[in-house]
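1. Just a sequence and a predicted model for now, questions to come.
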Amino acid sequence: MKTTLVSKGESGTVQGTVVDVPQPSASSLQPTQLLIKVHVSGSNPKDWKIPCFVPQLNNTNSGDDVGGTVAAVGSKVSEFRVGDRVSAFHEMTTEHGSFAEYAVVWEHTTFHIPETTSFEEAASIPLAAMTAAVGLFTSLGLPEPWNHDVLTRERSKGGVAVYGAASAVGAYVVKLLRKAEIHPIICVAGNGIDFVEGLIDRSKGDTIIDYRKGGDAIVSGLKSAIPSGQTLRYAYDAVSDHGSYGYLCQVLDTKAPGGAHLTVVLPGKKFEGIPEGVNLTITMVGSVHKPVNRDFGYAWFRLFGQGLKDGWFTPHPHEVVPGGLGGVGEGLSRLQNGKVSAKKMVFRIADTEGVTSSKI
């Protein structure tokens, strides 16, 4: 089968090489694994960052977002059958990722998609949406939609700041906050402001702050958006760079009982200057492939599938990059160079036809 290996080029730019490798067999699956025929692969910033910054993972298939059909199932798989339309989150940094004709995934991070959801849309969901859920409900400890405890919800009355609300992770954060009925949602965005406007509810105090106006405007905008008599205790930083967390720390209520809560999404980065009274967590979406958050991931992936049917949950906007697996390098290069806003780069595997590959 064809797969794309992602590597760091001599100039430091990411590149993709299409090669022929053996196709995983049904007999090689572990009991709760599935073999997926990949129709569309999504992409994420970490798909170029890992090969470029982690030498031992250079020149590997770094894709993890799958939209496709079930080709085979392990001996203990009970929820899926061959031919089912699914979306799945491949376990990061393991073999048989999504930049290939076939991928291997775990049952608990796979979910059914309705006929009304295209494979392109499905491929925009897994990693980013689960990052949003893990960050909100485990890292920040905000109440999930079914938790109506008065004391739990009292703490979030000052709202939640979402820095990078036009990104895939940020947009899913906004959608999940609305599902949980937590307002105001105080968004920080730039080129994607028009997109974010369609996600929020102004009647409930939601608002957007333009980061392009500079740090002082960001801080003053955040302060102005907090409801009268309340303080800001929660912030989700989906950017975690270019000073973003510093602006949030200037507004968070460090004197609140138990302190304020800030979660970021860049593992390995040194977050310096975090004031006393701000509880900093790093949201690790890979935790759903570990015992600590396995059940959480199982439940929320199924909620995403149900939400797609019910209409309260929607995929992120996407752009199909030409060339299928042959376009992976181009798509990731655009991510690396900051040329993507408010949409996902996705790759149709069928478009790979005619792309030259080499055997390894």
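-> Sure thing, it's come through. This is a predicted model, so every value here is computed, not measured.
2. From now on I want contacts and neighbour counts done on CA atoms only, so please keep to that.
-> Will do.
3. mind listing what's buried in stretch 334-351?
-> Buried residues in stretch 334-351, counted by 16 or more other Cα atoms under 10 Å: 335-336, 340, 342-349, 351.
4. Narrow those to those in strands?
-> With DSSP state E as the criterion, strands contain 344-348 from among those.
5. which ones are touching E115?
-> R85 (Cα atoms under 8 Å, 6 or more residues apart in numbering).
6. and the residue nearest to D65 when sequence neighbours are not counted, what does it touch?
-> Counting by Cα to Cα, 6 or more residues apart in numbering, G42 is the residue found nearest to D65 once chain neighbours are left out, at 4.8 Å. Neighbour list for G42: 63-67, 98, 120, 123-124, 344-347 [criterion: Cα under 8 Å, 6+ apart].
7. Please report the separation between the first and final residues of stretch 312-319.
-> 22 Å (Cα to Cα, to the nearest Å).
8. where's the residue nearest the centre of the chain relative to V173, distance?
-> By Cα atoms, centre = their mean, the mean C-alpha position of the chain lies nearest to A128, the distance being 1.1 Å. According to Cα to Cα, A128 stands 9 Å off from V173.
9. Wasn't V104 part of a helix?
-> No - counting by DSSP: H, G, I helix; E, B strand; the rest coil, V104 falls outside a helix, being strand.
10. and it, how many residues sit next to it?
-> Neighbours of V104 under the rule other Cα atoms under 10 Å: 32.
11. List the contacts of it.
-> Counted by Cα under 8 Å, 6+ apart, V104 has contacts 24, 29, 33-36, 90, 96-97.
12. Could you do S7 as well?
-> Contact analysis of S7 by Cα under 8 Å, 6+ apart lists 14-16, 48, 51-52, 58-60.
13. how deep is V18 tucked in, by neighbour count?
-> Counted with other Cα under 10 Å, the neighbours of V18 add up to 24.
14. Buried residues, stretch 278-298. List them.
-> 278-289, 293, 296-298.
15. which residues of the chain fall in helices?
-> 46-53, 119-122, 126-134, 150-154, 168-179, 193-197, 215-225, 244-249, 294-310, 328-336 (DSSP state H).
16. List the buried residues for the longest one?
-> Buried residues in helix 294-310, defined by neighbour count with 16+ other Cα under 10 Å: 296-298, 300-302, 304-309.
17. which residues sit against that helix?
-> So helix 294-310 is contacted by 108-114, 116-117, 126, 130, 133, 287-289, 313-314 (Cα under 8 Å, 6+ apart).
18. Structure two is appended below for comparative analysis:
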Amino acid sequence: MKAAVIDQYGQVRDVVRVADVPVPAVGPRDVLIEVRAAGVNPVDHLIVKGFLSAGAPTGPLVIGNELAGVVAEVGGEVTRFAVGDEVFARVDPRVGGAFAEYVAVDQSLVATKPSGLTFEEAASLPLVALTALQALTEQADVRAGTRVLIHGAAGGVGSAAVQIAKQLGAEVVATASAGSVELVRELGADRVIDYRAEKFDEIVSDVDVVLDTIGGETQERSFGVLKPGGTLVSIVPIPDAEAKQAQWNVRARSFYMRPHGEQLAHLAGLVESGQLRPILETVFPLDEASEALQKVERGGARGKTVIGVRA
């Protein structure tokens, strides 16, 4: 099968190639999925660069972390899916393998694809939507009446988070670039701040929860807009987190999402009910996986980049 692989860690443009590799073996609890499309995320280029691994690859490593496709084979202990089912999944991050014609995934990480979505749209959701859901409901306790500030609200995680926060009943303030203000407003944000024209920390205060997808100066300035006892949740590291918690009398939590098939099924239900929609920006063919990764690496995306694996 064709797959995007690396043989060593390094810069995306230097090490990512498309090669023929064996179809993965199917374990007793695995679902073999014929991949139709795979989502591209910042974590993918970090993996390529070796930031998340202690040792070198031991042969061609198939990259990619989320996908949508059709079940081609099931292991002997699989009870939730059958050949021909249309599904989507966030794969085990220790295994990867989504940028390929086939991938084997434990059934616990798989959910039925929302029927109203294309494979490309469905492939754009698992990682970002699970991240947003877990950030808002597990790392924070967002519910009706919670005031939430979401940074990077036009990006993958941010756009999902705006919609999920509104579904939970929160008041949502969001930051985005001028060209994305109207999109974020359409997603349900009660107030959208053009971060280039206005300083959010000069016009927003008494926030219960900040979801930070940016880091750096944006993260630093976000502590000052929280209520005492509020929570800053970040998908990037928080330097000196304990000291900042004490200084501002808040909670500061950096986390990395985990795959979860039941939560993914819940998110599929939100899609079916019209409460969550994917924001898809660009689709690349598998042969241009390196270009897709480089686009995500450059940042500034409005929605998700996806690799179309099969028509």
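-> That came through, no problem. Being a predicted model, the structure only gives us computed values, none of them experimental.
19. Which of the contacts of V104 of the first structure fall in strands?
-> 33-36.
20. Check those residues against I274 of the first structure and report the nearest one.
-> Comparing those against I274 of the first structure with Cα to Cα places Q33 closest, at 40.9 Å.
21. Need the counterpart of R302 of the second structure in the first structure.
-> Under the alignment (TM-score structural alignment), R302 of the second structure pairs with A342 in the first structure.
22. quick revisit: would you tell me which of the helices of the first structure gets closest to A238 of the first structure?
-> helix 168-179 (5.6 Å).
23. in the second structure, what residues pair with the closest one?
-> Under TM-score structural alignment, the match for helix 168-179 of the first structure in the second structure covers residues 156-167.
24. Quick check: buried residues in the matching stretch?
-> Neighbour-count burial for stretch 156-167 of the second structure flags 156-166 (criterion: 16+ other Cα under 10 Å).
25. Would you reformat these as TSV and include distance to T137 of the second structure?
-> Shown next, in TSV, are those (distance: Cα to Cα, whole Å):
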residue	distance to T137 of the second structure
G156	18
V157	14
G158	15
S159	16
A160	13
A161	11
V162	13
Q163	13
I164	10
A165	9
K166	12
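26. What residue in the second structure is paired with S220 of the first structure?
-> So, by TM-score structural alignment, S220 of the first structure is matched to E202.
27. What is the neighbour count of its match?
-> E202 of the second structure: 10 surrounding residues under other Cα under 10 Å.
28. Would you quantify the distance from it to G224 of the second structure?
-> Counting by Cα to Cα - E202 of the second structure and G224 of the second structure are separated by 10 Å.
29. before we move on, back to that, tell me which two of the buried residues of stretch 278-298 of the first structure sit farthest apart.
-> So, those by Cα to Cα: farthest apart are V278 and Y298, at 29.9 Å.
30. related to what we said a few turns ago, reformat the ones in strands among the contacts of V104 of the first structure as a markdown table; add neighbour count and distance to E197 of the first structure.
-> Output for these, formatted as a markdown table (neighbours: other Cα atoms under 10 Å; distance: Cα to Cα, whole Å):
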| residue | neighbour count | distance to E197 of the first structure |
| --- | --- | --- |
| Q33 | 22 | 39 |
| L34 | 26 | 38 |
| L35 | 26 | 39 |
| I36 | 29 | 36 |
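31. How about R185 of the second structure, nearest residue that isn't a chain neighbour?
-> Counting by Cα to Cα, 6+ apart, the residue nearest R185 of the second structure is V192, at 6.5 Å.
32. I'd say the one you found and V173 touch.
-> Yes - under the criterion of Cα atoms under 8 Å, V192 of the second structure makes contact with V173 at 5.9 Å.
33. still on that earlier bit, distance of the match of R302 of the second structure from A122 of the first structure?
-> According to Cα to Cα, A342 of the first structure and A122 of the first structure sit 16 Å apart.
34. can you check P315 of the first structure too?
-> P315 of the first structure is 7 Å from A122 of the first structure, where distance means Cα to Cα.
35. which one of the two has more residues nearby?
-> Using other Cα under 10 Å, the more surrounded residue of P315 of the first structure and A122 is A122, with 30 against 21.
36. V283 of the second structure pairs with which position in the first structure?
-> Using TM-score structural alignment, V283 of the second structure sits opposite V320 in the first structure.
37. so who does the nearest residue to that match once chain neighbours are set aside touch?
-> Spatial nearest neighbour of V320 of the first structure, chain neighbours left out: V346 (5.0 Å); criterion: Cα to Cα, 6+ apart. V346 of the first structure makes contact with 40-43, 120, 123-124, 318-321, 331 under the criterion Cα under 8 Å, 6+ apart.
38. Kindly report the same for P278 of the second structure.
-> Residues in contact with P278 of the second structure, defined by Cα under 8 Å, 6+ apart, are 121-122, 124-125, 160, 303.
39. Report the contact partners of V278 of the first structure.
-> 249, 252-254, 259-262.
40. Distance check, the alignment partner in the second structure of it against A197 of the second structure.
-> Residue pairing (TM-score structural alignment): V278 of the first structure is matched to V250 of the second structure. Per Cα to Cα, V250 of the second structure is found 28 Å from A197 of the second structure.
41. next one: E73 of the second structure
-> 53 Å.
42. Compare the two and say which is more crowded by neighbours.
-> Using other Cα under 10 Å, the more surrounded residue of E73 of the second structure and A197 is E73, with 18 against 9.
43. Could you pull up the residues touching the more buried one?
-> E73 of the second structure makes contact with 26, 31-33, 82-83 under the criterion Cα under 8 Å, 6+ apart.
44. Now tabulate the residues you listed in JSON lines and tack on distance to A4 of the second structure.
-> Shown next, in JSON lines, are those (distance: Cα to Cα, whole Å):
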{"residue": "V26", "distance to A4 of the second structure": "20"}
{"residue": "V31", "distance to A4 of the second structure": "20"}
{"residue": "L32", "distance to A4 of the second structure": "18"}
{"residue": "I33", "distance to A4 of the second structure": "16"}
{"residue": "A82", "distance to A4 of the second structure": "27"}
{"residue": "V83", "distance to A4 of the second structure": "25"}
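45. Which of the residues you listed are retained in the first structure?
-> Retained in the first structure (both residues aligned by TM-score structural alignment, their matches' Cα atoms under 8 Å) from the contacts of E73 of the second structure: 31-33, 82-83.
46. Would you reformat the residues you listed as a markdown table and include distance to G152 of the second structure?
-> Below are those laid out as a markdown table (distance: Cα to Cα, whole Å):
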| residue | distance to G152 of the second structure |
| --- | --- |
| V31 | 34 |
| L32 | 35 |
| I33 | 32 |
| A82 | 38 |
| V83 | 39 |
